[in-house]
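Engineer: A predicted structure for the sequence below; I have some questions about it.
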Amino acid sequence: MPLIATLPEDVDAAFLAAALDLDAAPSDLRVSPVGTGQMGTCVRAAWTGSGGDARSVLVKLPAADPAARALVAGAYATEVRFYTELAPTLAVRVPTCHLAALGDDGAFTLVLEDLAPRVQGDQIAGSTAAQARAAAVNLAGLHGPRWCDPSLEDVEGLGAATAEDAAMLAELYGPTTDLFLDAVGDLLTTEDAATLRACGAVIADWSLARPERFAPVHGDYRLDNLLFAPPEQPDLDVVAVDWQTVSRGLPARDLAYLLGTGLEPTLRARVERDIVEAYRIALGTHGVDLDTFTAEQAWDDYRLAMLQGPLVTVFGCAYGTRTERGDRMFAAMASRSAAAIRALGSLELVAHPA
């Protein structure tokens, strides 16, 4: 039987002793909530170790409501598979996983490294150039080790997009964009709204473009899913979390999404070429042939991939639980992405590939 905790109260001393193979169950365990958890719950478990040292882990739990849990069971399974099957073969910095368990009823439990004192990125405020560069270099550790690896087809849930998938996306994108603009359109310019709508004409072709280059992609590699070093400990590495949307696709989608949604347009225009090249050079350290994947190709992929921003933003806002912060966040992401798409000629590149 897998070791599953469903509710915060299930994260007790006996559970932690079994999950972490402790010599003795903690006697001073303290469990506290972390974040708001739209798809589940996350708690921090802290205690004093046998040597008197302070210890803590984060525990991710499923939605408490079985009906809600069933709706997102696929995402839970994806994250468990990432930690058990993919992460050991990659070089991207992620939390150390002490336990990854999946139940028959769609429940799951992850016991992960506590990443404090790192701090979560702020999607609304945007990132600095240094943060974006560090996150891009870390991203190369996700893509490079399994770059164009045909054995990815053997990983459940990592199938390539099909023509049927593309047709469904094209059918849904327009109505979903309407829902999105009804929700947050007053926070966007008319020009940005027009750019989001224009993506619908090419979104099917875009979703199938350049299948010759693929790797595991995070799918939602943005600031809120990245933890950065605090000012007092600048040498700490960037860590990526929330691996429930992993798929197989064009690697540049993650990079374009990171920079397109996270950098203010003026800053992005100034630093993006250097960051794209830093990412490409980092890929080379993970085995990618840079004579084949040239700087020109990396830049071209980046330009084309910029539609990842509107795609995730529109669907995430339209079908997620709305909050005041969420509306502002999605509006900022959409506005920055739309500006990048116009500046880089992404729509024209998809519509008229070389």
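Structural biologist: Right, received. Where do you want to start? These figures come from a predicted structure and were not determined experimentally.
Engineer: every contact and neighbour count from this point should use C-alpha atoms.
Structural biologist: OK.
Engineer: which parts of the stretch 201-350 of the chain are helices?
Structural biologist: 203-208, 252-262, 265-285, 295-305, 308-319, 324-344, 346-351 (DSSP state H, counting those that start in this stretch).
Engineer: dump those helices to JSON lines, plus mean neighbour count and distance to residue 5.
Structural biologist: What follows is the helices of the stretch 201-350 of the chain, written out as JSON lines (neighbours: other C-alpha atoms under 10 Å; distance: least, C-alpha to C-alpha, whole Å):
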{"stretch": "helix 203-208", "mean neighbour count": "20", "distance to residue 5": "37"}
{"stretch": "helix 252-262", "mean neighbour count": "29", "distance to residue 5": "32"}
{"stretch": "helix 265-285", "mean neighbour count": "18", "distance to residue 5": "38"}
{"stretch": "helix 295-305", "mean neighbour count": "19", "distance to residue 5": "38"}
{"stretch": "helix 308-319", "mean neighbour count": "21", "distance to residue 5": "27"}
{"stretch": "helix 324-344", "mean neighbour count": "21", "distance to residue 5": "28"}
{"stretch": "helix 346-351", "mean neighbour count": "19", "distance to residue 5": "45"}
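Engineer: please compare the first structure with the one that follows:
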Amino acid sequence: MPPARVFALSSAPFIVASGVRGGLGIRGPVGDGKAWPARGDHPRMPPLEGAPMSNLPIPMTTEDFTPEWVTAALRSNGTLGDGSVTAVEATPVGEGAGFLGSLARLTLTYEGTGADAPATVVAKFPALVEVNRGLAVQYQVYQREARFFNEIKSTITAMPTPEAYYADVEEATGNGVILLEDLDGKLRVGDQLAGASVREAEQLMTQIADLHATWWGRAEEDTISWVPAFDGPVWAMTAQTLPSLWPTYQEERSHLLPPGMADIIERTWEGLIWLGQQLSRGPMTLVHGDYRMDNMFFPPSEGDPITIIDWQLMSRGRGPYDVAYFMSQSIDVELRREHERALVKRYHDGLLAGGVRDYSFDDCFEDYRLACLWCVMYPVAMGGGMAHNERAVQIAAEVSKRSFNTILDLDSVSVLPS
């Protein structure tokens, strides 16, 4: 498992960037002419009612994953039965500590258990730095992913996800922990820098269409009303934060901007609230939110389902958001240009096959164009506040090229109201 790419809580770029350079209190125009909220004015997140809870404390360091704690966690859903964990060896995965959370591989020694108990698990637990942990709680990333595994995973049939042996959040603090299936050595992790092949992209369009069709028109139901929508307070905080990173991007990455792109990005900042409202028009569906190659695990046999990880950015909105995020960030520019309409059509065909009605290909492609514009926030966030190692710098440059060219090719800025 390549160490630089396993921890998605550190790769949620708009959240990562929000605490790196400061500037959360900027003011400026938004789509409806209101001011951006100043520091302290942004909406506070209500607790997630009905979040999974147990009597186990949330581990805050690797030392907290004691044999007794892991035994209780694995017994809670029958993974362990009557056996016991007698020893836990915790090893950081990748850098171990991401901006919004920590990641470790736990090697387990058992006594009196069957052969089905996992030899290793991957633990995701809160960030070590208090400020970073507070941001994660405010953006509900721990809660979202824990509730995905406890409440939503079972509804998804055509998109494999890692097995979660334990997932919990603490209502009082919002901190969370997940024990996940260790995919290291079983599957090949995708590479966002290299990008997807056409065959991989085709399969990923089919799989995301199946997810979206399953939840199409049902995302307004009370059962998942806790999942943030693009016009809700979680994404409103994103819209107020991103423009503060733009000056740094211009200062350090101006060479990546094609002619006219700076003006387009300025217009996009002014329209982010409006774009979020458009992405929240019904019928909404459940979107992954971070659908990119670094979050894909590929099987040895071509054509077998691709495993998707990292659901902490799961949201409710228009399905083509995931398509736009993937196409504008994870595919080579020339490859996208050659196969773009065919891939979006493959996605649309998958929706129709899944029972979606009254949604034309033209409407789908227009939503795709709009979402591509929204997704310009990701390269700006990476280049303006997150690219602090060699690979991150390379990804920021490549994703910038892909995203900017997508927006220019599609004339996405024309979707904004004049």
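Structural biologist: All right, it came through fine. All of these numbers come straight from a predicted model, not from anything done at the bench.
Engineer: now the TM-score, please.
Structural biologist: TM-score of the superposed chains, computed with TM-score structural alignment, normalised by the length of structure 1, equals 0.86; 347 aligned residues with a C-alpha RMSD of 2.9 Å.
Engineer: with distance to residue 113 of structure 1 added, can I get the helices of the stretch 201-350 of structure 1 in a markdown table?
Structural biologist: Formatted as a markdown table, the entries for the helices of the stretch 201-350 of structure 1 read as follows, by distance: least, C-alpha to C-alpha, whole Å:
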| stretch | distance to residue 113 of structure 1 |
| --- | --- |
| helix 203-208 | 34 |
| helix 252-262 | 24 |
| helix 265-285 | 25 |
| helix 295-305 | 32 |
| helix 308-319 | 27 |
| helix 324-344 | 27 |
| helix 346-351 | 39 |
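Engineer: among the ones you listed, which is nearest residue 107 of structure 1?
Structural biologist: Of all these, the one in closest proximity to residue 107 of structure 1, counting by C-alpha to C-alpha, is helix 308-319 (21.7 Å).
Engineer: contacting residues around that closest one?
Structural biologist: Contacts made with helix 308-319 of structure 1 from outside it, assessed by C-alpha atoms under 8 Å, 6 or more residues apart in numbering, are listed as 173, 176-177, 179-180, 183, 196, 199, 220, 253-254, 256-257, 260-261, 326-327, 330, 333-334, 337-338.
Engineer: what about 7 Å?
Structural biologist: Counting by C-alpha atoms under 7 Å, 6 or more residues apart in numbering, helix 308-319 of structure 1 makes contact with 176-177, 179-180, 196, 253, 257, 260-261, 330, 333-334, 337, all of which sit outside it.
Engineer: what would those look like in TSV with distance to residue 140 of structure 1?
Structural biologist: What follows is the contacts of helix 308-319 of structure 1, written out as TSV (distance: C-alpha to C-alpha, whole Å):
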residue	distance to residue 140 of structure 1
176	31
177	31
179	34
180	32
196	28
253	12
257	14
260	17
261	18
330	25
333	22
334	24
337	21
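Engineer: closest to residue 247 of structure 1 out of those?
Structural biologist: When the contacts of helix 308-319 of structure 1 are compared against residue 247 of structure 1 (criterion: C-alpha to C-alpha), the nearest one is residue 253, at 11.1 Å.
Engineer: what's the match for the closest one in structure 2?
Structural biologist: With TM-score structural alignment as the criterion, the equivalent of residue 253 of structure 1 in structure 2 is residue 321.
Engineer: that match touches residue 369, doesn't it?
Structural biologist: No - counting by C-alpha atoms under 7 Å, residue 321 of structure 2 stays clear of residue 369, with 9.2 Å between them.
Engineer: check which helix or strand covers residue 87 of structure 2.
Structural biologist: Counting by DSSP states H and E, the element that carries residue 87 of structure 2 is strand 84-97.
Engineer: tell me the buried residues in that strand?
Structural biologist: For strand 84-97 of structure 2, a neighbour-count test (16 or more other C-alpha atoms under 10 Å) marks 84-85, 87-90, 92-94, 96-97 as buried.
Engineer: now, which of these sits nearest residue 193 of structure 2?
Structural biologist: The shortest gap between residue 193 of structure 2 and any of these belongs to residue 94, at 17.2 Å (C-alpha to C-alpha).
Engineer: how close does the equivalent of the closest one over in structure 1 sit to residue 255 of structure 1?
Structural biologist: Residue 94 of structure 2 maps onto residue 35 of structure 1 when the alignment is built from TM-score structural alignment. To residue 255 of structure 1, residue 35 of structure 1 is 26 Å away according to C-alpha to C-alpha, to the nearest Å.
Engineer: and the gap between residue 65 of structure 2 and residue 176 of structure 2?
Structural biologist: Distance of residue 65 of structure 2 to residue 176 of structure 2, computed by C-alpha to C-alpha: 13 Å.
Engineer: so for those two, which residue has more residues nearby?
Structural biologist: Residue environment comparison for residue 65 of structure 2 versus residue 176 gives the larger neighbour count to residue 176, 29 against 20, counting by other C-alpha atoms under 10 Å.
Engineer: show me the contacts for the more buried one.
Structural biologist: In this structure, residue 176 of structure 2 makes contact with 58, 125-126, 142-143, 168-170, judged by C-alpha under 7 Å, 6+ apart.
Engineer: repeat that with 6 Å
Structural biologist: With contacts taken as C-alpha atoms under 6 Å, 6 or more residues apart in numbering, residue 176 of structure 2 has the following neighbours: 142, 168-169.
Engineer: tell me which of these you also see in structure 1.
Structural biologist: Conservation of these in structure 1, assessed by both residues aligned by TM-score structural alignment, their matches' C-alpha atoms under 6 Å: retained contacts are 168-169.
Engineer: quick one: the contacts of residue 176 of structure 2 as TSV, columns for neighbour count, distance to residue 186 of structure 2 and secondary structure too.
Structural biologist: TSV is the format used below for those (neighbours: other C-alpha atoms under 10 Å; distance: C-alpha to C-alpha, whole Å; DSSP: H, G, I helix; E, B strand; the rest coil):
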residue	neighbour count	distance to residue 186 of structure 2	secondary structure
142	30	26	helix
168	27	26	strand
169	26	28	strand
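Engineer: closest to residue 109 of structure 2 out of the contacts of residue 176 of structure 2?
Structural biologist: Distances from residue 109 of structure 2 to those, taken by C-alpha to C-alpha, are shortest for residue 168, at 22.8 Å.
Engineer: please consider this matter closed, and thank you.
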